[in-house]
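Undergrad: okay, structure incoming, though there's no sequence with it:
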């Protein structure tokens, strides 16, 4: 029968590993430099508790077995793995690590950013699936920020979903008490947005909070939200997309512009989801090669853009204005074409 450690032992092992990693960070200049270059050096020693997984093969294994944890418990916690030779080695090595917490504040796993520079090493690596950690059901930073926010703060909440732990901390550093909303940045843990994530947010902050996807200014970031749109339509509150300038991410904005200006850029980049979707559709149509005087071409365009109007009818005028501007057509022509398609 397979050995299954008690949940309490897995949580204790992760808690001990987080403390070990945090202590290692103080001894590694390259790891502290990474945090500084991302604008989040202040996170060291804070409740974010970033750390460093040493490059040696068995640093966390040796430390935690010395504290009384068994190899089987560390395997079950995802802190170690078996090598091809069958030897136990640390799962995370030579990485800046950020603890991932459950809604009770327990450390359930880690996300690690490679500092080795090896071409065969993934840039980011997350704890494997365990009985206490499922990356499709975890959001980095959510429980920490809810635990540390002021209870009497009655401002509405806006959740920013970002792509990585460093970006979540960077956005948190941009936030100030005078913002009209409580901004709550959370990061996905190496996976796409899932219904489990939205369910977690509904339970933690309510179903009608504003939701913003903050996407990196690269092709992957620009394409990601389109895959998530069917899921995002299940969110009851307002949803928008913030696509950052080409080649930038939140941490880079923080370093380059400072907290206040970086926050203005982030907030200014937000657009309603269907407007951003319409822009992407029009980009793909290659408008410069289209002859819109041909009826068949216009029909093809109306068919391509109509889903945006159908999915957000309250923004019909804004969508038509954007489409008309990009197509060089009168607003009435756009509305007529779309209405005919919907009918």
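TA: Nice, thanks for sending it over. It should be emphasised that the depicted structure is a prediction, and the values quoted were computed from it without experimental measurement.
Undergrad: going forward, measure contacts and count neighbours with C-alpha atoms only.
TA: OK.
Undergrad: list the buried residues of stretch 311-329.
TA: By 16 or more other Cα atoms under 10 Å, the buried positions in stretch 311-329 come out as 315-316, 319-324, 327.
Undergrad: list of residues touching it?
TA: By Cα atoms under 8 Å, 6 or more residues apart in numbering, the surrounding residues in contact with stretch 311-329 are 274-275, 278, 282, 287, 308-309, 330-331, 334-335.
Undergrad: can you pick the most crowded of the residues you listed?
TA: residue 274 (26 neighbours; other Cα atoms under 10 Å).
Undergrad: hmm, that one is touching residue 308, no?
TA: Yes - using Cα atoms under 8 Å, residue 274 and residue 308 qualify as a contacting pair, with a distance of 5.5 Å.
Undergrad: closest to residue 107 out of the contacts of stretch 311-329?
TA: Of all these, residue 107 sits closest to residue 274, with 36.8 Å by Cα to Cα.
Undergrad: where's the closest one, which helix or strand?
TA: helix 273-284 (DSSP states H and E).
Undergrad: would you list every one of the strands in the chain?
TA: Using DSSP state E, the strands of the chain run over residues 51-53, 80-82, 88-90, 95-101, 107-114, 124-126, 157-162, 182-187, 210-215, 239-243, 270-272.
Undergrad: which of those strands sits closest to residue 59?
TA: strand 88-90 (7.0 Å).
Undergrad: now the closest one, how far from the centre of its chain.
TA: The chain centroid and the centroid of strand 88-90 are separated by 29 Å under Cα atoms, centre = their mean, to the nearest Å.
Undergrad: what's in contact with that strand?
TA: So strand 88-90 is contacted by 57-61, 71, 79-83 (Cα under 8 Å, 6+ apart).
Undergrad: of those residues, buried ones?
TA: Burial by neighbour count, 16+ other Cα under 10 Å: within these this picks out 57-61, 71, 79-81.
Undergrad: second structure follows, compare the two:
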């Protein structure tokens, strides 16, 4: 039987579950503290969802929460036979908090001891949609302290996962890291930041892998921005096969913080993604790539567009004159302006 929960009831259930998982993280069977220490995150307040079919369900029923409520809150699931089990089992758990500090959902990493096991469960799990949580809207790391810093003008950094958020926090960087925890960036994520500070997205930095998937993600993010935001947003292109959490684990936290303080422009990453589709070793490929890149970035204003021209020249020199690049950018900008009027 399904039940309808209020947002307040979901938050209450989440708080009780978090209390249990924090207690579990201090028991002998806990593996999360050692794992976090290895990742350079010693002392992080994480929860431990223990092994077992229904450990949380049993504890929560003892606290007065029904199985149907736990299913509706995304903490339990019901089998075809009617039995109810824990969604999060043998996992390190971290809470999504809202701008008021309430726990609205969870993200959880499987026990690394199962990483190489055949048919291992999903590496990360997030709470399903509930009256309190929506992965297309809510961002990990957007807690009250983060909100205050964004309102004061701190730069937001979008990263892929919760451990990346926590790793960047450990670097002492002035930025505010947030994550959709493996969920693709959405227009609703960005709208939420704009409600906190109108210029938050314009100042934001988007972290991407250096591979083809990372370039594609950069273009998708670019397409969600306003023209003004697209001209000022920054990017952090990560070395192949790594992420912020890995960099911190490897002792490169200070270097990461320095790169975050001086990000490259997102426009330049989009240009690189467009150029990668063309053969720049031949004149025809260079011209086609230049024109495609110019058309892609023409919507931004004159000053960042001139910086894009400098980046294009660096990529296409010595075969393509800066004057030719400037001309193509001007033509594309005029066409974009005509299409928008």
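TA: Sure thing, it's come through. Source: prediction; values computed, not measured.
Undergrad: care to give me the TM-score?
TA: Superposed pair, TM-score by TM-score structural alignment, normalised by the length of the second structure: 0.86. Supporting alignment: 324 aligned residues with a Cα RMSD of 2.5 Å.
Undergrad: before we move on, back to that, would JSON lines of the buried ones among the contacts of strand 88-90 of the first structure with distance to residue 122 of the first structure be doable?
TA: Below are these laid out as JSON lines (distance: Cα to Cα, whole Å):
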{"residue": "57", "distance to residue 122 of the first structure": "17"}
{"residue": "58", "distance to residue 122 of the first structure": "19"}
{"residue": "59", "distance to residue 122 of the first structure": "20"}
{"residue": "60", "distance to residue 122 of the first structure": "20"}
{"residue": "61", "distance to residue 122 of the first structure": "21"}
{"residue": "71", "distance to residue 122 of the first structure": "25"}
{"residue": "79", "distance to residue 122 of the first structure": "17"}
{"residue": "80", "distance to residue 122 of the first structure": "17"}
{"residue": "81", "distance to residue 122 of the first structure": "16"}
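Undergrad: quick check: the farthest pair among the residues you listed?
TA: 57 and 71 (14.2 Å).
Undergrad: quick one: map residue 153 of the second structure onto the first structure.
TA: Superposed on the first structure with TM-score structural alignment, residue 153 of the second structure falls opposite residue 156.
Undergrad: and that match, how many neighbours?
TA: Neighbour count for residue 156 of the first structure, taken as other Cα under 10 Å: 12.
Undergrad: quick check: it touching residue 184?
TA: No - in this structure, residue 156 of the first structure is not within contact of residue 184 by Cα under 8 Å, at 10.6 Å.
Undergrad: rebuild the strands of the first structure as CSV, extending it with distance to residue 150 of the first structure.
TA: What follows is these, written out as CSV (distance: least, Cα to Cα, whole Å):
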stretch, distance to residue 150 of the first structure
strand 51-53, 26
strand 80-82, 37
strand 88-90, 38
strand 95-101, 19
strand 107-114, 22
strand 124-126, 30
strand 157-162, 12
strand 182-187, 10
strand 210-215, 19
strand 239-243, 25
strand 270-272, 26
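Undergrad: residue 19 of the first structure is nearest to which of those strands?
TA: When these are compared by Cα to Cα, strand 51-53 sits nearest residue 19 of the first structure, at 8.1 Å.
Undergrad: so the closest one matches what in the second structure?
TA: Strand 51-53 of the first structure corresponds to residues 47-49 in the second structure, going by TM-score structural alignment.
Undergrad: the matching stretch vs the first structure, average offset?
TA: For stretch 47-49 of the second structure, the mean deviation from the first structure after alignment is 1.0 Å (mean Cα distance after the TM-score superposition for the first structure).
Undergrad: mind checking how far that stretch is from the chain centre?
TA: Offset of stretch 47-49 of the second structure from its chain centre (Cα atoms, centre = their mean): 22 Å.
Undergrad: and what of stretch 270-290 of the second structure?
TA: On Cα atoms, centre = their mean, the centre of stretch 270-290 of the second structure falls 29 Å from the chain's centre.
Undergrad: cool, and stretch 99-106 of the second structure?
TA: On Cα atoms, centre = their mean, the centre of stretch 99-106 of the second structure falls 17 Å from the chain's centre.
Undergrad: now do stretch 89-104 of the second structure
TA: 15 Å.
Undergrad: in the first structure, what residues pair with that stretch?
TA: Using TM-score structural alignment, stretch 89-104 of the second structure lines up with residues 93-108 of the first structure.
Undergrad: ok, the nearest residue to residue 105 of the second structure once chain neighbours are set aside to residue 107 of the second structure distance?
TA: Distances taken as Cα to Cα, 6 or more residues apart in numbering place residue 96 nearest to residue 105 of the second structure, at 5.1 Å, with adjacent residues excluded. Noted for residue 96 of the second structure: a distance of 7 Å to residue 107 of the second structure, by Cα to Cα, to the nearest Å.
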